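1. sequence unavailable; structure follows:
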């Protein structure tokens, strides 16, 4: 039965207050809207602005929320955990402390929005456990929408502690369904509804970037989240560029780069990676889950620079499955860039994952399944 044949319903979509967390929820949200359902996204800060710019209804549940202040507070109170997180060795403990504190601050507002919006279904990403708790309190089913390379159940369990203690709840409610975007070849067998990776929104790019160049193109992207532990990605690439027969495109160039760049290095401000990657032979990036997914979907080999949080885990996973290289920022050299664009093994694995993603059900099909829960 298609989603259009089902009764119109209200779906609340809940995300942690970071653009990288809310953007993966946008394709399903758009598919639900296209099927005639009422969707409201509950998030805060920059994530709320991102959703608003994309034209989806949004409720900012904490207009003055300062994610950086929360993160600094956690680091000061837990210095050993902070050290492990900066090294990328914290597992889920540091993530749990940080997003546990975030959810503890947002949960009452999310519950208020739930009472006011009266959804039939709540969709939440793994680190927005406030959504799962609000759904259970209101008596409606919840869907956990996986967005990470880490197992979503582990992330949610790690982040739930502070919220459960605050509300005197014994355990985190189990979701009625789970949406999985990544195939087993990347993350192993995980239960849930498979869904295809889709770009959050169509985006225009300059004509020179929309066309595949005559020689290999390497895209270089850095994190949109500032903070300690983010080593320079672009400076070593600029040094190595002259020895590589490729066009190297720096997205949102880092401060402090030389005023004169090598002839084969170009720069651009913010641009949709999903729109540009099909014209690229390789990508160098910081290891964010969203960028890893975009590269998989484009079938493009990756050179991932490990960093804080989940970025080391993501970088090592990409290298372990053979879809790219894991190289520290201080070690990046011309030989790594040449291998990125010439290694047939890296490309074969990347294209195989691309094909597996493309074969998964589209967001419209998954939206129809979500609609059956309400």
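-> Yes, it's here. Note that the coordinates shown come from a computational prediction; the quantities given were computed from them, not determined experimentally. Numbering: from 1, shown residues only.

2. okay, CA-based contacts and neighbour counts for the rest of this
-> Fine.

3. what about residue 108, which helix or strand?
-> helix 93-117 (DSSP states H and E).

4. show residues contacting that helix.
-> 10, 12, 16, 42, 59, 61-62, 67, 70-71, 74, 81-82, 84-85, 127-131, 133-135, 137-138, 155-163, 166, 309 (CA atoms under 8 Å, 6 or more residues apart in numbering).

5. neighbours of residue 54, how many?
-> Other residues near residue 54 come to 14 when the count uses other CA atoms under 10 Å.

6. any idea how far it is from residue 31?
-> Going from residue 54 to residue 31 by CA to CA, to the nearest Å gives 14 Å.

7. likewise for residue 215?
-> Residue 215 is 37 Å from residue 31, by CA to CA.

8. more neighbours: which of the two?
-> Between residue 215 and residue 31, counted using other CA under 10 Å, residue 31 has the larger neighbour count: 20 against 11.

9. tell me the contacts of that one?
-> Contacts of residue 31 (CA under 8 Å, 6+ apart): 363-364, 367.

10. in this protein, which spans are strands?
-> Applying DSSP state E to the chain gives strands spanning 10-14, 38-43, 58-60, 121-124, 142-145, 177-180, 193-194, 217-220, 247-251, 265-268, 282-285, 302-304, 324-326.

11. want to throw the ones you listed into a markdown table with mean neighbour count?
-> Putting the strands of the chain into a markdown table (neighbours: other CA atoms under 10 Å) gives the following:
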| stretch | mean neighbour count |
| --- | --- |
| strand 10-14 | 26 |
| strand 38-43 | 25 |
| strand 58-60 | 21 |
| strand 121-124 | 28 |
| strand 142-145 | 27 |
| strand 177-180 | 22 |
| strand 193-194 | 18 |
| strand 217-220 | 24 |
| strand 247-251 | 22 |
| strand 265-268 | 14 |
| strand 282-285 | 27 |
| strand 302-304 | 31 |
| strand 324-326 | 25 |
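
12. and of these, who's closest to residue 170?
-> strand 142-145 (17.9 Å; CA to CA).

13. dump the residue contacts of residue 173.
-> 132-133, 136.

14. which residues touch residue 42?
-> Counted by CA under 8 Å, 6+ apart, residue 42 has contacts 12-15, 48, 58-61, 110, 113.

15. mind redoing it with 10 Å?
-> 12-17, 22, 48, 51, 57-62, 106, 109-110, 113-114, 124, 128, 131 (CA atoms under 10 Å, 6 or more residues apart in numbering).

16. comparison target below:
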């Protein structure tokens, strides 16, 4: 069987697809990963075969993330959500248009039996519909896109942007509210905020990139180790402005702990100066670090949240904005597996939350969420279901 993966050109979204793609390869199937050149190296380092699309354009992979969050925050809640959806939809349509010709041509040539796409990759139907093969969505966390309402995810056709309608019609597609046959979902049931149709639960297997284990990480920590992770997406979106990371480090200063701050290499310069006893590491995969940690403080990204849950690490989430608070981290707080704080939480408030998760009071919910994830079907189990779909 030939399986074409079509991620969004964003590292944090792609990482969630990797374990299923590995499982497909291990089962003997052919796998190709088609995306923009911005993540070609990331795909290759994950051990999979990349198909770069629209190599001539090579847009910056973070331009689509940049939003004026202050202006959005000033709007009433419903207007804010609608405005966010409209802005992002235009960006996703532009991304789909940029890869449409190359993706469609490769699909016609390679003839996949299945297409597995990010729900926000609006070019996904262009690879599946003309060939009559199933389109499978692969989520990266709580289904925020379906909650907000995006094309192809139940959004009424009259609300679709004209640019996307014209793009689909150019490739002979009939416009539908939904194109997806099933949705592979690594988000635990208790954290999923949306009703996902034809959902296929899959165990979240931590993959946050590849790299060697550094010497300092090979032995036990001398003090409780706390990871501070600000992720790729929100650092890029903020351009380093208004980051709460200095406040988090200040809150941790009152504890007898080892502080490890993880950043992408491209983001290191926007973090500024940090105290000398803070270890800053670049491009260190979280699946190597978090098993050694007593707690993690982060921005609410799905990769960090789920990786911490798999390893039973209590979490403090300082959400970047009210939208993330409602849709991404609210269920985590409800599960008692972490403490979720508002964007404007004080340093003292962050300190109190860290103190909470470093005690036994936070452990019961953490263990319950960990067991929920470990009891979910593995990617290998899901491959068997994909095989039946293609027959």
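-> Perfect, thanks for sending it. A quick note: this is a predicted structure, and the numbers were derived from the prediction, not measured.

17. against the second structure, where does stretch 284-301 of the first structure fall?
-> Counting by TM-score structural alignment, stretch 284-301 of the first structure pairs with residues 297-314 of the second structure.

18. how far off centre is the matching stretch?
-> 12 Å (CA atoms, centre = their mean, to the nearest Å).

19. same question for stretch 181-190 of the second structure.
-> Worked out by CA atoms, centre = their mean, stretch 181-190 of the second structure lies 13 Å from the chain centre.

20. that one aligns to what range in the first structure?
-> Using TM-score structural alignment, stretch 181-190 of the second structure pairs with 176-185 in the first structure.

21. now do the same end-to-end measure for the matching stretch.
-> Stretch 176-185 of the first structure end-to-end distance (CA to CA) = 25 Å.

22. can you check stretch 31-42 of the first structure too?
-> Across stretch 31-42 of the first structure, first to last residue, CA to CA, it's 17 Å.

23. with stretch 29-46 of the second structure instead?
-> Span of stretch 29-46 of the second structure from end to end, CA to CA: 17 Å.

24. where does that stretch end up in the first structure?
-> Using TM-score structural alignment, stretch 29-46 of the second structure pairs with 37-54 in the first structure.

25. I want to check the contacts of residue 42 of the first structure in the second structure. Which are still in contact there?
-> Shared contacts between this structure and the second structure among these (both residues aligned by TM-score structural alignment, their matches' CA atoms under 10 Å) comprise 12-17, 48, 51, 57-61, 106, 109-110, 113-114, 124.

26. the nearest residue to residue 9 of the first structure once chain neighbours are set aside - how many residues pack around it?
-> Leaving aside its sequence neighbours, residue 9 of the first structure sits nearest to residue 37 (CA to CA, 6 or more residues apart in numbering; 5.2 Å). Residue crowding around residue 37 of the first structure was assessed by other CA under 10 Å; the count is 21.

27. pretty sure residue 37 of the first structure contacts residue 28?
-> No. Assessed by CA atoms under 10 Å, residue 37 of the first structure is found out of contact with residue 28, at 11.4 Å.

28. list residues touching both of those two?
-> Joint contacts of residue 37 of the first structure and residue 28 (CA under 10 Å, 6+ apart) are residue 367.

29. all helices for the stretch 251-391 of the second structure, in order.
-> Here the stretch 251-391 of the second structure has its helices, by DSSP state H, counting those that start in this stretch, at 286-289, 302-310, 322-324, 330-334, 347-357, 363-374, 379-390.

30. who does the third one touch, helix- and strand-wise?
-> When contacts are defined as 3 or more CA pairs under 10 Å, 6 or more residues apart in numbering; DSSP states H and E, helix 322-324 of the second structure sits against helix 69-73, helix 77-110.

31. same check on the fifth one?
-> Applying 3+ CA pairs under 10 Å, 6+ apart, one finds that helix 347-357 of the second structure contacts helix 245-252, strand 295-298, strand 315-318, strand 338-341, helix 363-374.

32. switch those over to a markdown table; also include distance to residue 200 of the second structure.
-> Below are these laid out as a markdown table (distance: least, CA to CA, whole Å):
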| stretch | distance to residue 200 of the second structure |
| --- | --- |
| helix 245-252 | 36 |
| strand 295-298 | 28 |
| strand 315-318 | 26 |
| strand 338-341 | 25 |
| helix 363-374 | 14 |
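
33. if we can go back for a sec, could you dump the strands of the first structure into JSON lines and include distance to residue 187 of the first structure?
-> As requested, the strands of the first structure are arranged in JSON lines below (distance: least, CA to CA, whole Å):
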{"stretch": "strand 10-14", "distance to residue 187 of the first structure": "24"}
{"stretch": "strand 38-43", "distance to residue 187 of the first structure": "27"}
{"stretch": "strand 58-60", "distance to residue 187 of the first structure": "31"}
{"stretch": "strand 121-124", "distance to residue 187 of the first structure": "20"}
{"stretch": "strand 142-145", "distance to residue 187 of the first structure": "15"}
{"stretch": "strand 177-180", "distance to residue 187 of the first structure": "10"}
{"stretch": "strand 193-194", "distance to residue 187 of the first structure": "13"}
{"stretch": "strand 217-220", "distance to residue 187 of the first structure": "25"}
{"stretch": "strand 247-251", "distance to residue 187 of the first structure": "28"}
{"stretch": "strand 265-268", "distance to residue 187 of the first structure": "33"}
{"stretch": "strand 282-285", "distance to residue 187 of the first structure": "20"}
{"stretch": "strand 302-304", "distance to residue 187 of the first structure": "17"}
{"stretch": "strand 324-326", "distance to residue 187 of the first structure": "15"}
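
34. so which of those comes closest to residue 89 of the first structure?
-> Using CA to CA, the nearest of the strands of the first structure to residue 89 of the first structure is strand 324-326, at 14.9 Å.

35. what's that closest one aligned against in the second structure?
-> Counting by TM-score structural alignment, strand 324-326 of the first structure corresponds to 338-340 in the second structure.

36. mean distance between the matching stretch and the first structure after superposition?
-> Aligned to the first structure and superposed, stretch 338-340 of the second structure gives a mean residue distance of 1.9 Å (mean CA distance after the TM-score superposition for the first structure).

37. nearest residue to the middle of the first structure?
-> residue 290 (3.3 Å; CA atoms, centre = their mean).

38. residues in contact with that one?
-> Here residue 290 of the first structure is in contact with 20-21, 23-24, 147-149, 273, 296 (CA under 10 Å, 6+ apart).
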